[in-house]
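Q: Kindly return the folded structure for what I paste below:
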Amino acid sequence: MPNISEKGIQMPASPIRKLTPFADQAKRAGKKVYHLNIGQPDIATPVGMLDAIKNIDFDVWAYTSSEGTLTYRTKLAEYYNKLGYNITPEDILVTVGGSEAITIAMQTCVNEGDEIIIPEPFYANYNGFACMSNVVVKPILSHIENGFALPAISEFEKLITDKTKAIIICNPNNPTGYLYSEEELDALKALCLKYDLFLFSDEAYREFCYDGRTFISPMHLEGLDENVVIMDTVSKRYSACGARLGCLITKNKSVITSALKFAQARLSPGMVEQIAGTAAVDTPDSYFEEVNKEYTLRRDTLVNRLNAIEGAFCPNPGGAFYVVARLPIDDADVFCQWMLETFDLNGGTVMMAPATGFYSTPGSGKQEVRMAYVLNTADLDSAMNCLEVALQQYPGRTI
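A: Prediction:
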């Protein structure tokens, strides 16, 4: 029998989805599973986006341009320029989800064997994308005690070698919800200019900033145009994860020209998705205002409940819709599986993502879990009731 590739062996499983078989089994056993493991919003997709799909009228479902339709890229440029990015449609490459934007950015800007520095915990699939691209991830620890703030620049400099080519940030952060400040971004700007590094900015959660705090993008920083590559998606902004529509943005003409070659190799992004995405740009601000209020309420519900549990600790995030919480447990992977296989409270249990999969440093995150507050507050309360009782019964409880 032929063997699979070494890359296939090394490719990490998703911590977000790897426990799905246990959740499916729990459901077959009649349990209600509260899904806090994955960032699938239950917020309704904007009506204008759905109506655009319903009203489609074409005779041939054809290829689009590899870089995306001019209509959609023009509309996207309008959206980003309202945010002060000062770009043109030619600075945008439409991708099949944010995931493809990240992989194309890696393959365009980083040679095989070269290194990317990423503050951890980080979006778990960065490990997978790096494996696909033969890129080496150099993690730099952030800490739950200070809410996962950006590590000191001196710590970054300790990791920089002649193979270092880029830094990746996710802002607001997945999985921690941390929102980077202007001071932190200015420090990264100085570092990237000093060592001539790319700064990849994953901005999937741009609209989700709380408590009146302001989102700052590297695109807002003067003098960094040749270094910045933005990766984005409609998935979270418009509660349209299934659309699989994203984009790569850069003012670096060499990067956009080379990235297009990778896009041509996969032919094109979908036509229907871009029609919906074009309509989505006209979503009224009131939609985002209501979503922001709802997520703020959910965040406060979840964080307050977690911090009321003996031995648990959860920072209050400034953005996105995730928290990383430290629990009084011996092993998050074991605990999360135990919750699905063994535990229930009145027929209910909770699915969480072990935080170990969001770290690259071995042994990190063993007492931490990521939760997505994408359920209504009543369900979040029920989930926390389950968790509180489970922690009292779990054999590996540490206090």
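Q: from here on, contacts and neighbour counts on C-alpha atoms
A: Noted.
Q: Okay, Thr257 and Ala13: tell me how far apart.
A: 32 Å (C-alpha to C-alpha, to the nearest Å).
Q: wait, what's in contact with the nearest residue to Gln40 once chain neighbours are set aside?
A: Leaving aside its sequence neighbours, Gln40 sits nearest to Val374 (C-alpha to C-alpha, 6 or more residues apart in numbering; 6.6 Å). By C-alpha atoms under 8 Å, 6 or more residues apart in numbering, the residues touching Val374 are Leu36, Gly39, Gln40, Pro41, Asp42, Tyr295, Arg298, Phe321.
Q: quick one more, to check against the first:
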Amino acid sequence: MPKISEKGHKMPSSPIRKLVPYAEQAEKDGKTVYYLNIGQPDIKTPQIALDAVKIHSLDILAYTRSEGSENYRKKIANYYDKNHISVSHNDIIVTTGGSEALLFAFGSIMDADDEIIIPEPFYANYNGFSTASSVNVVPVISKIEDNFALPPIEDFEKLITPKTKAILICNPGNPTGYLYSKAEIKKLAELVKKHDLFLIADEVYREFAYDGVKHYSILQEDSLKEHAIVIDSVSKRYSMCGARIGYLVSKNKEFIQTALKYAQARLSPPTLAQIASEAALSTPDSYFTDVTEEYVQRRDLLISELEKIDGVKVAKPKGAFYCIAELPVKNSDNFAQWLLESFSYENETVMVAPAAGFYSSPNVGLNQIRIAYVLNKESLKKAVKIIAEALKVYKD
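A: This next block holds a predicted model:
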């Protein structure tokens, strides 16, 4: 029998999606399932984006340029300019989601067995992208006791080796919701300049910053012109996860030229999705004001309800729409599966994401879960009540 590759065997399963069969069975059994496991917002997609696809006048659904249509990239550059970030459309490559942007970035700056330092917990698919690129993740642990703030710079520096090529952050963070401050970004900027590394920032949640704190992009650091690579996406910003449109942004010309070769190899990003995404850029600012206000209310309700449960510790997010909660259980994988397979409260149950998959260090985060507060406040309150009742009877 032909053999599967070692890389294929090492490719991790998604901690977010692996419990789907159990959720589907729970629904077949007549239970209502509250999905807190995945960052699929229930916020409506801007109508202007949907209408753009409905009324397009294309006769042929043709390829666009490999780097994305010029008109769309110019409008993206205008979006950044409104956010006090100066970039040209030539500094942008449109990709099939932020996922492809990360893969292009990894392929452009790292070779097999090179290393990338990432504060953990981090977006679980960073593990998958690293495996697919034959790159080694070197984790630096941030702690729930510190609200998942940036670890001390000394912790990063002692991990740097000749194999280190980049540091990757998610800002605001998935799965923690932590928003890095301007001071923290400047510390990272000094470090990557000192060691001549790339700094990659996954900024797909940039619009969702709370409590009066403004998001500070690595692209606002003039000294990082040759070091900064931003990953961005329309998925969360406009509630357009299914569009699968993201982009790379960097002022490093050699990097952009290299990433373009990867873009050419996959031909072009999807045409209709670019039409929708271009139209979405005309969404009024009031949309984000309303959405942010809704997420803040959900966050405050969620944290308040979780803090009422004995033995639960929770970090307060400053952005995005996720939080990490530490539970009085030994293994949250087992608990999450048990919730779907064996438990219901008033014939309802909850699907959460076990947090161990958001770490690359073994045996870390085993008693943590990630909660995506992408449901309305009434549903969130019911979901936390179910978790509270489940913890009263659950035995490890």
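Q: TM-score for these two?
A: The TM-score (TM-score structural alignment, normalised by the length of the second structure) is 0.99; 396 aligned residues with a C-alpha RMSD of 0.6 Å.
Q: hmm, back to that, out of the contacts of Val374 of the first structure, list just those in helices.
A: Judged by DSSP state H, the contacts of Val374 of the first structure include Tyr295, Arg298 as members of helices.
Q: Narrow the contacts of Val374 of the first structure to just the buried residues.
A: Among the contacts of Val374 of the first structure, those buried by neighbour count (16 or more other C-alpha atoms under 10 Å) are Leu36, Gly39, Gln40, Pro41, Tyr295, Arg298, Phe321.
Q: Just put those residues in a markdown table and tack on distance to Pro139 of the first structure.
A: A markdown table is the format used below for those (distance: C-alpha to C-alpha, whole Å):
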| residue | distance to Pro139 of the first structure |
| --- | --- |
| Leu36 | 25 |
| Gly39 | 23 |
| Gln40 | 26 |
| Pro41 | 29 |
| Tyr295 | 29 |
| Arg298 | 30 |
| Phe321 | 23 |
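Q: Out of these, which comes closest to Ser239 of the first structure?
A: Taking C-alpha to C-alpha as the measure, Pro41 is the one of these closest to Ser239 of the first structure, at 5.9 Å.
Q: Name the nearest residue to that closest one, sequence neighbours excluded.
A: Nearest non-adjacent residue to Pro41 of the first structure (C-alpha to C-alpha, 6+ apart): Val374, at 5.0 Å.
Q: and Val234 of the second structure, how far is that from Asn147 of the second structure?
A: Distance, Val234 of the second structure to Asn147 of the second structure, using C-alpha to C-alpha: 27 Å.
Q: Look at those two and report which has more neighbours.
A: The residue with more neighbours, out of Val234 of the second structure and Asn147, is Val234; 24 against 18, by other C-alpha atoms under 10 Å.
Q: and the more buried one, what does it touch?
A: Contacts of Val234 of the second structure (C-alpha under 8 Å, 6+ apart): Gly97, Val204, Met240, Cys241, Ala243, Arg244, Ile245, Gly246, Ser277.
Q: same thing but 7 Å
A: Met240, Ile245, Gly246, Ser277 (C-alpha atoms under 7 Å, 6 or more residues apart in numbering).
Q: Near the last one, how many other residues are there?
A: Put plainly, it is Ser277 of the second structure. Neighbour number of Ser277 of the second structure under other C-alpha under 10 Å is 27.
Q: Please verify my assumption that it contacts Asp51.
A: No - using C-alpha atoms under 7 Å, Ser277 of the second structure is not in contact with Asp51; the gap is 11.2 Å.
Q: separation between Asp29 of the second structure and Ser344 of the second structure?
A: According to C-alpha to C-alpha, Asp29 of the second structure stands 11 Å off from Ser344 of the second structure.
Q: now the strands for the stretch 151-300 of the second structure?
A: 164-170, 198-202, 228-233, 246-249 (DSSP state E, counting those that start in this stretch).
Q: need those strands in CSV with mean neighbour count, can you?
A: Formatted as CSV, the strands of the stretch 151-300 of the second structure follow (neighbours: other C-alpha atoms under 10 Å):
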stretch, mean neighbour count
strand 164-170, 23
strand 198-202, 24
strand 228-233, 26
strand 246-249, 25
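Q: Would you convert these into TSV that also reports distance to Tyr80 of the second structure?
A: Below are these laid out as TSV (distance: least, C-alpha to C-alpha, whole Å):
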stretch	distance to Tyr80 of the second structure
strand 164-170	18
strand 198-202	15
strand 228-233	11
strand 246-249	10
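Q: Let me know which of these is the nearest to Ile76 of the second structure.
A: Judged by C-alpha to C-alpha, the one of these that comes nearest to Ile76 of the second structure is strand 246-249, at 9.4 Å.
Q: how many neighbours does Leu260 of the first structure have?
A: Neighbour tally, Leu260 of the first structure, other C-alpha under 10 Å: 17.
Q: For the residue nearest to it when sequence neighbours are not counted, which three-state class applies?
A: Counting by C-alpha to C-alpha, 6+ apart, Glu67 is the residue found nearest to Leu260 of the first structure once chain neighbours are left out, at 6.4 Å. Here Glu67 of the first structure is recorded as coil under DSSP: H, G, I helix; E, B strand; the rest coil.
Q: separation between Glu67 of the first structure and Arg266 of the first structure?
A: 11 Å.
Q: which of the two has more neighbours?
A: Neighbours of Glu67 of the first structure and Arg266, each counted by other C-alpha under 10 Å, are more numerous for Glu67; the result is 25 against 11.
Q: Can you tell me how far the aligned partner of that one in the second structure is from Val249 of the second structure?
A: Counting by TM-score structural alignment, Glu67 of the first structure corresponds to Glu67 in the second structure. Separation of Glu67 of the second structure from Val249 of the second structure (C-alpha to C-alpha) stands at 11 Å.
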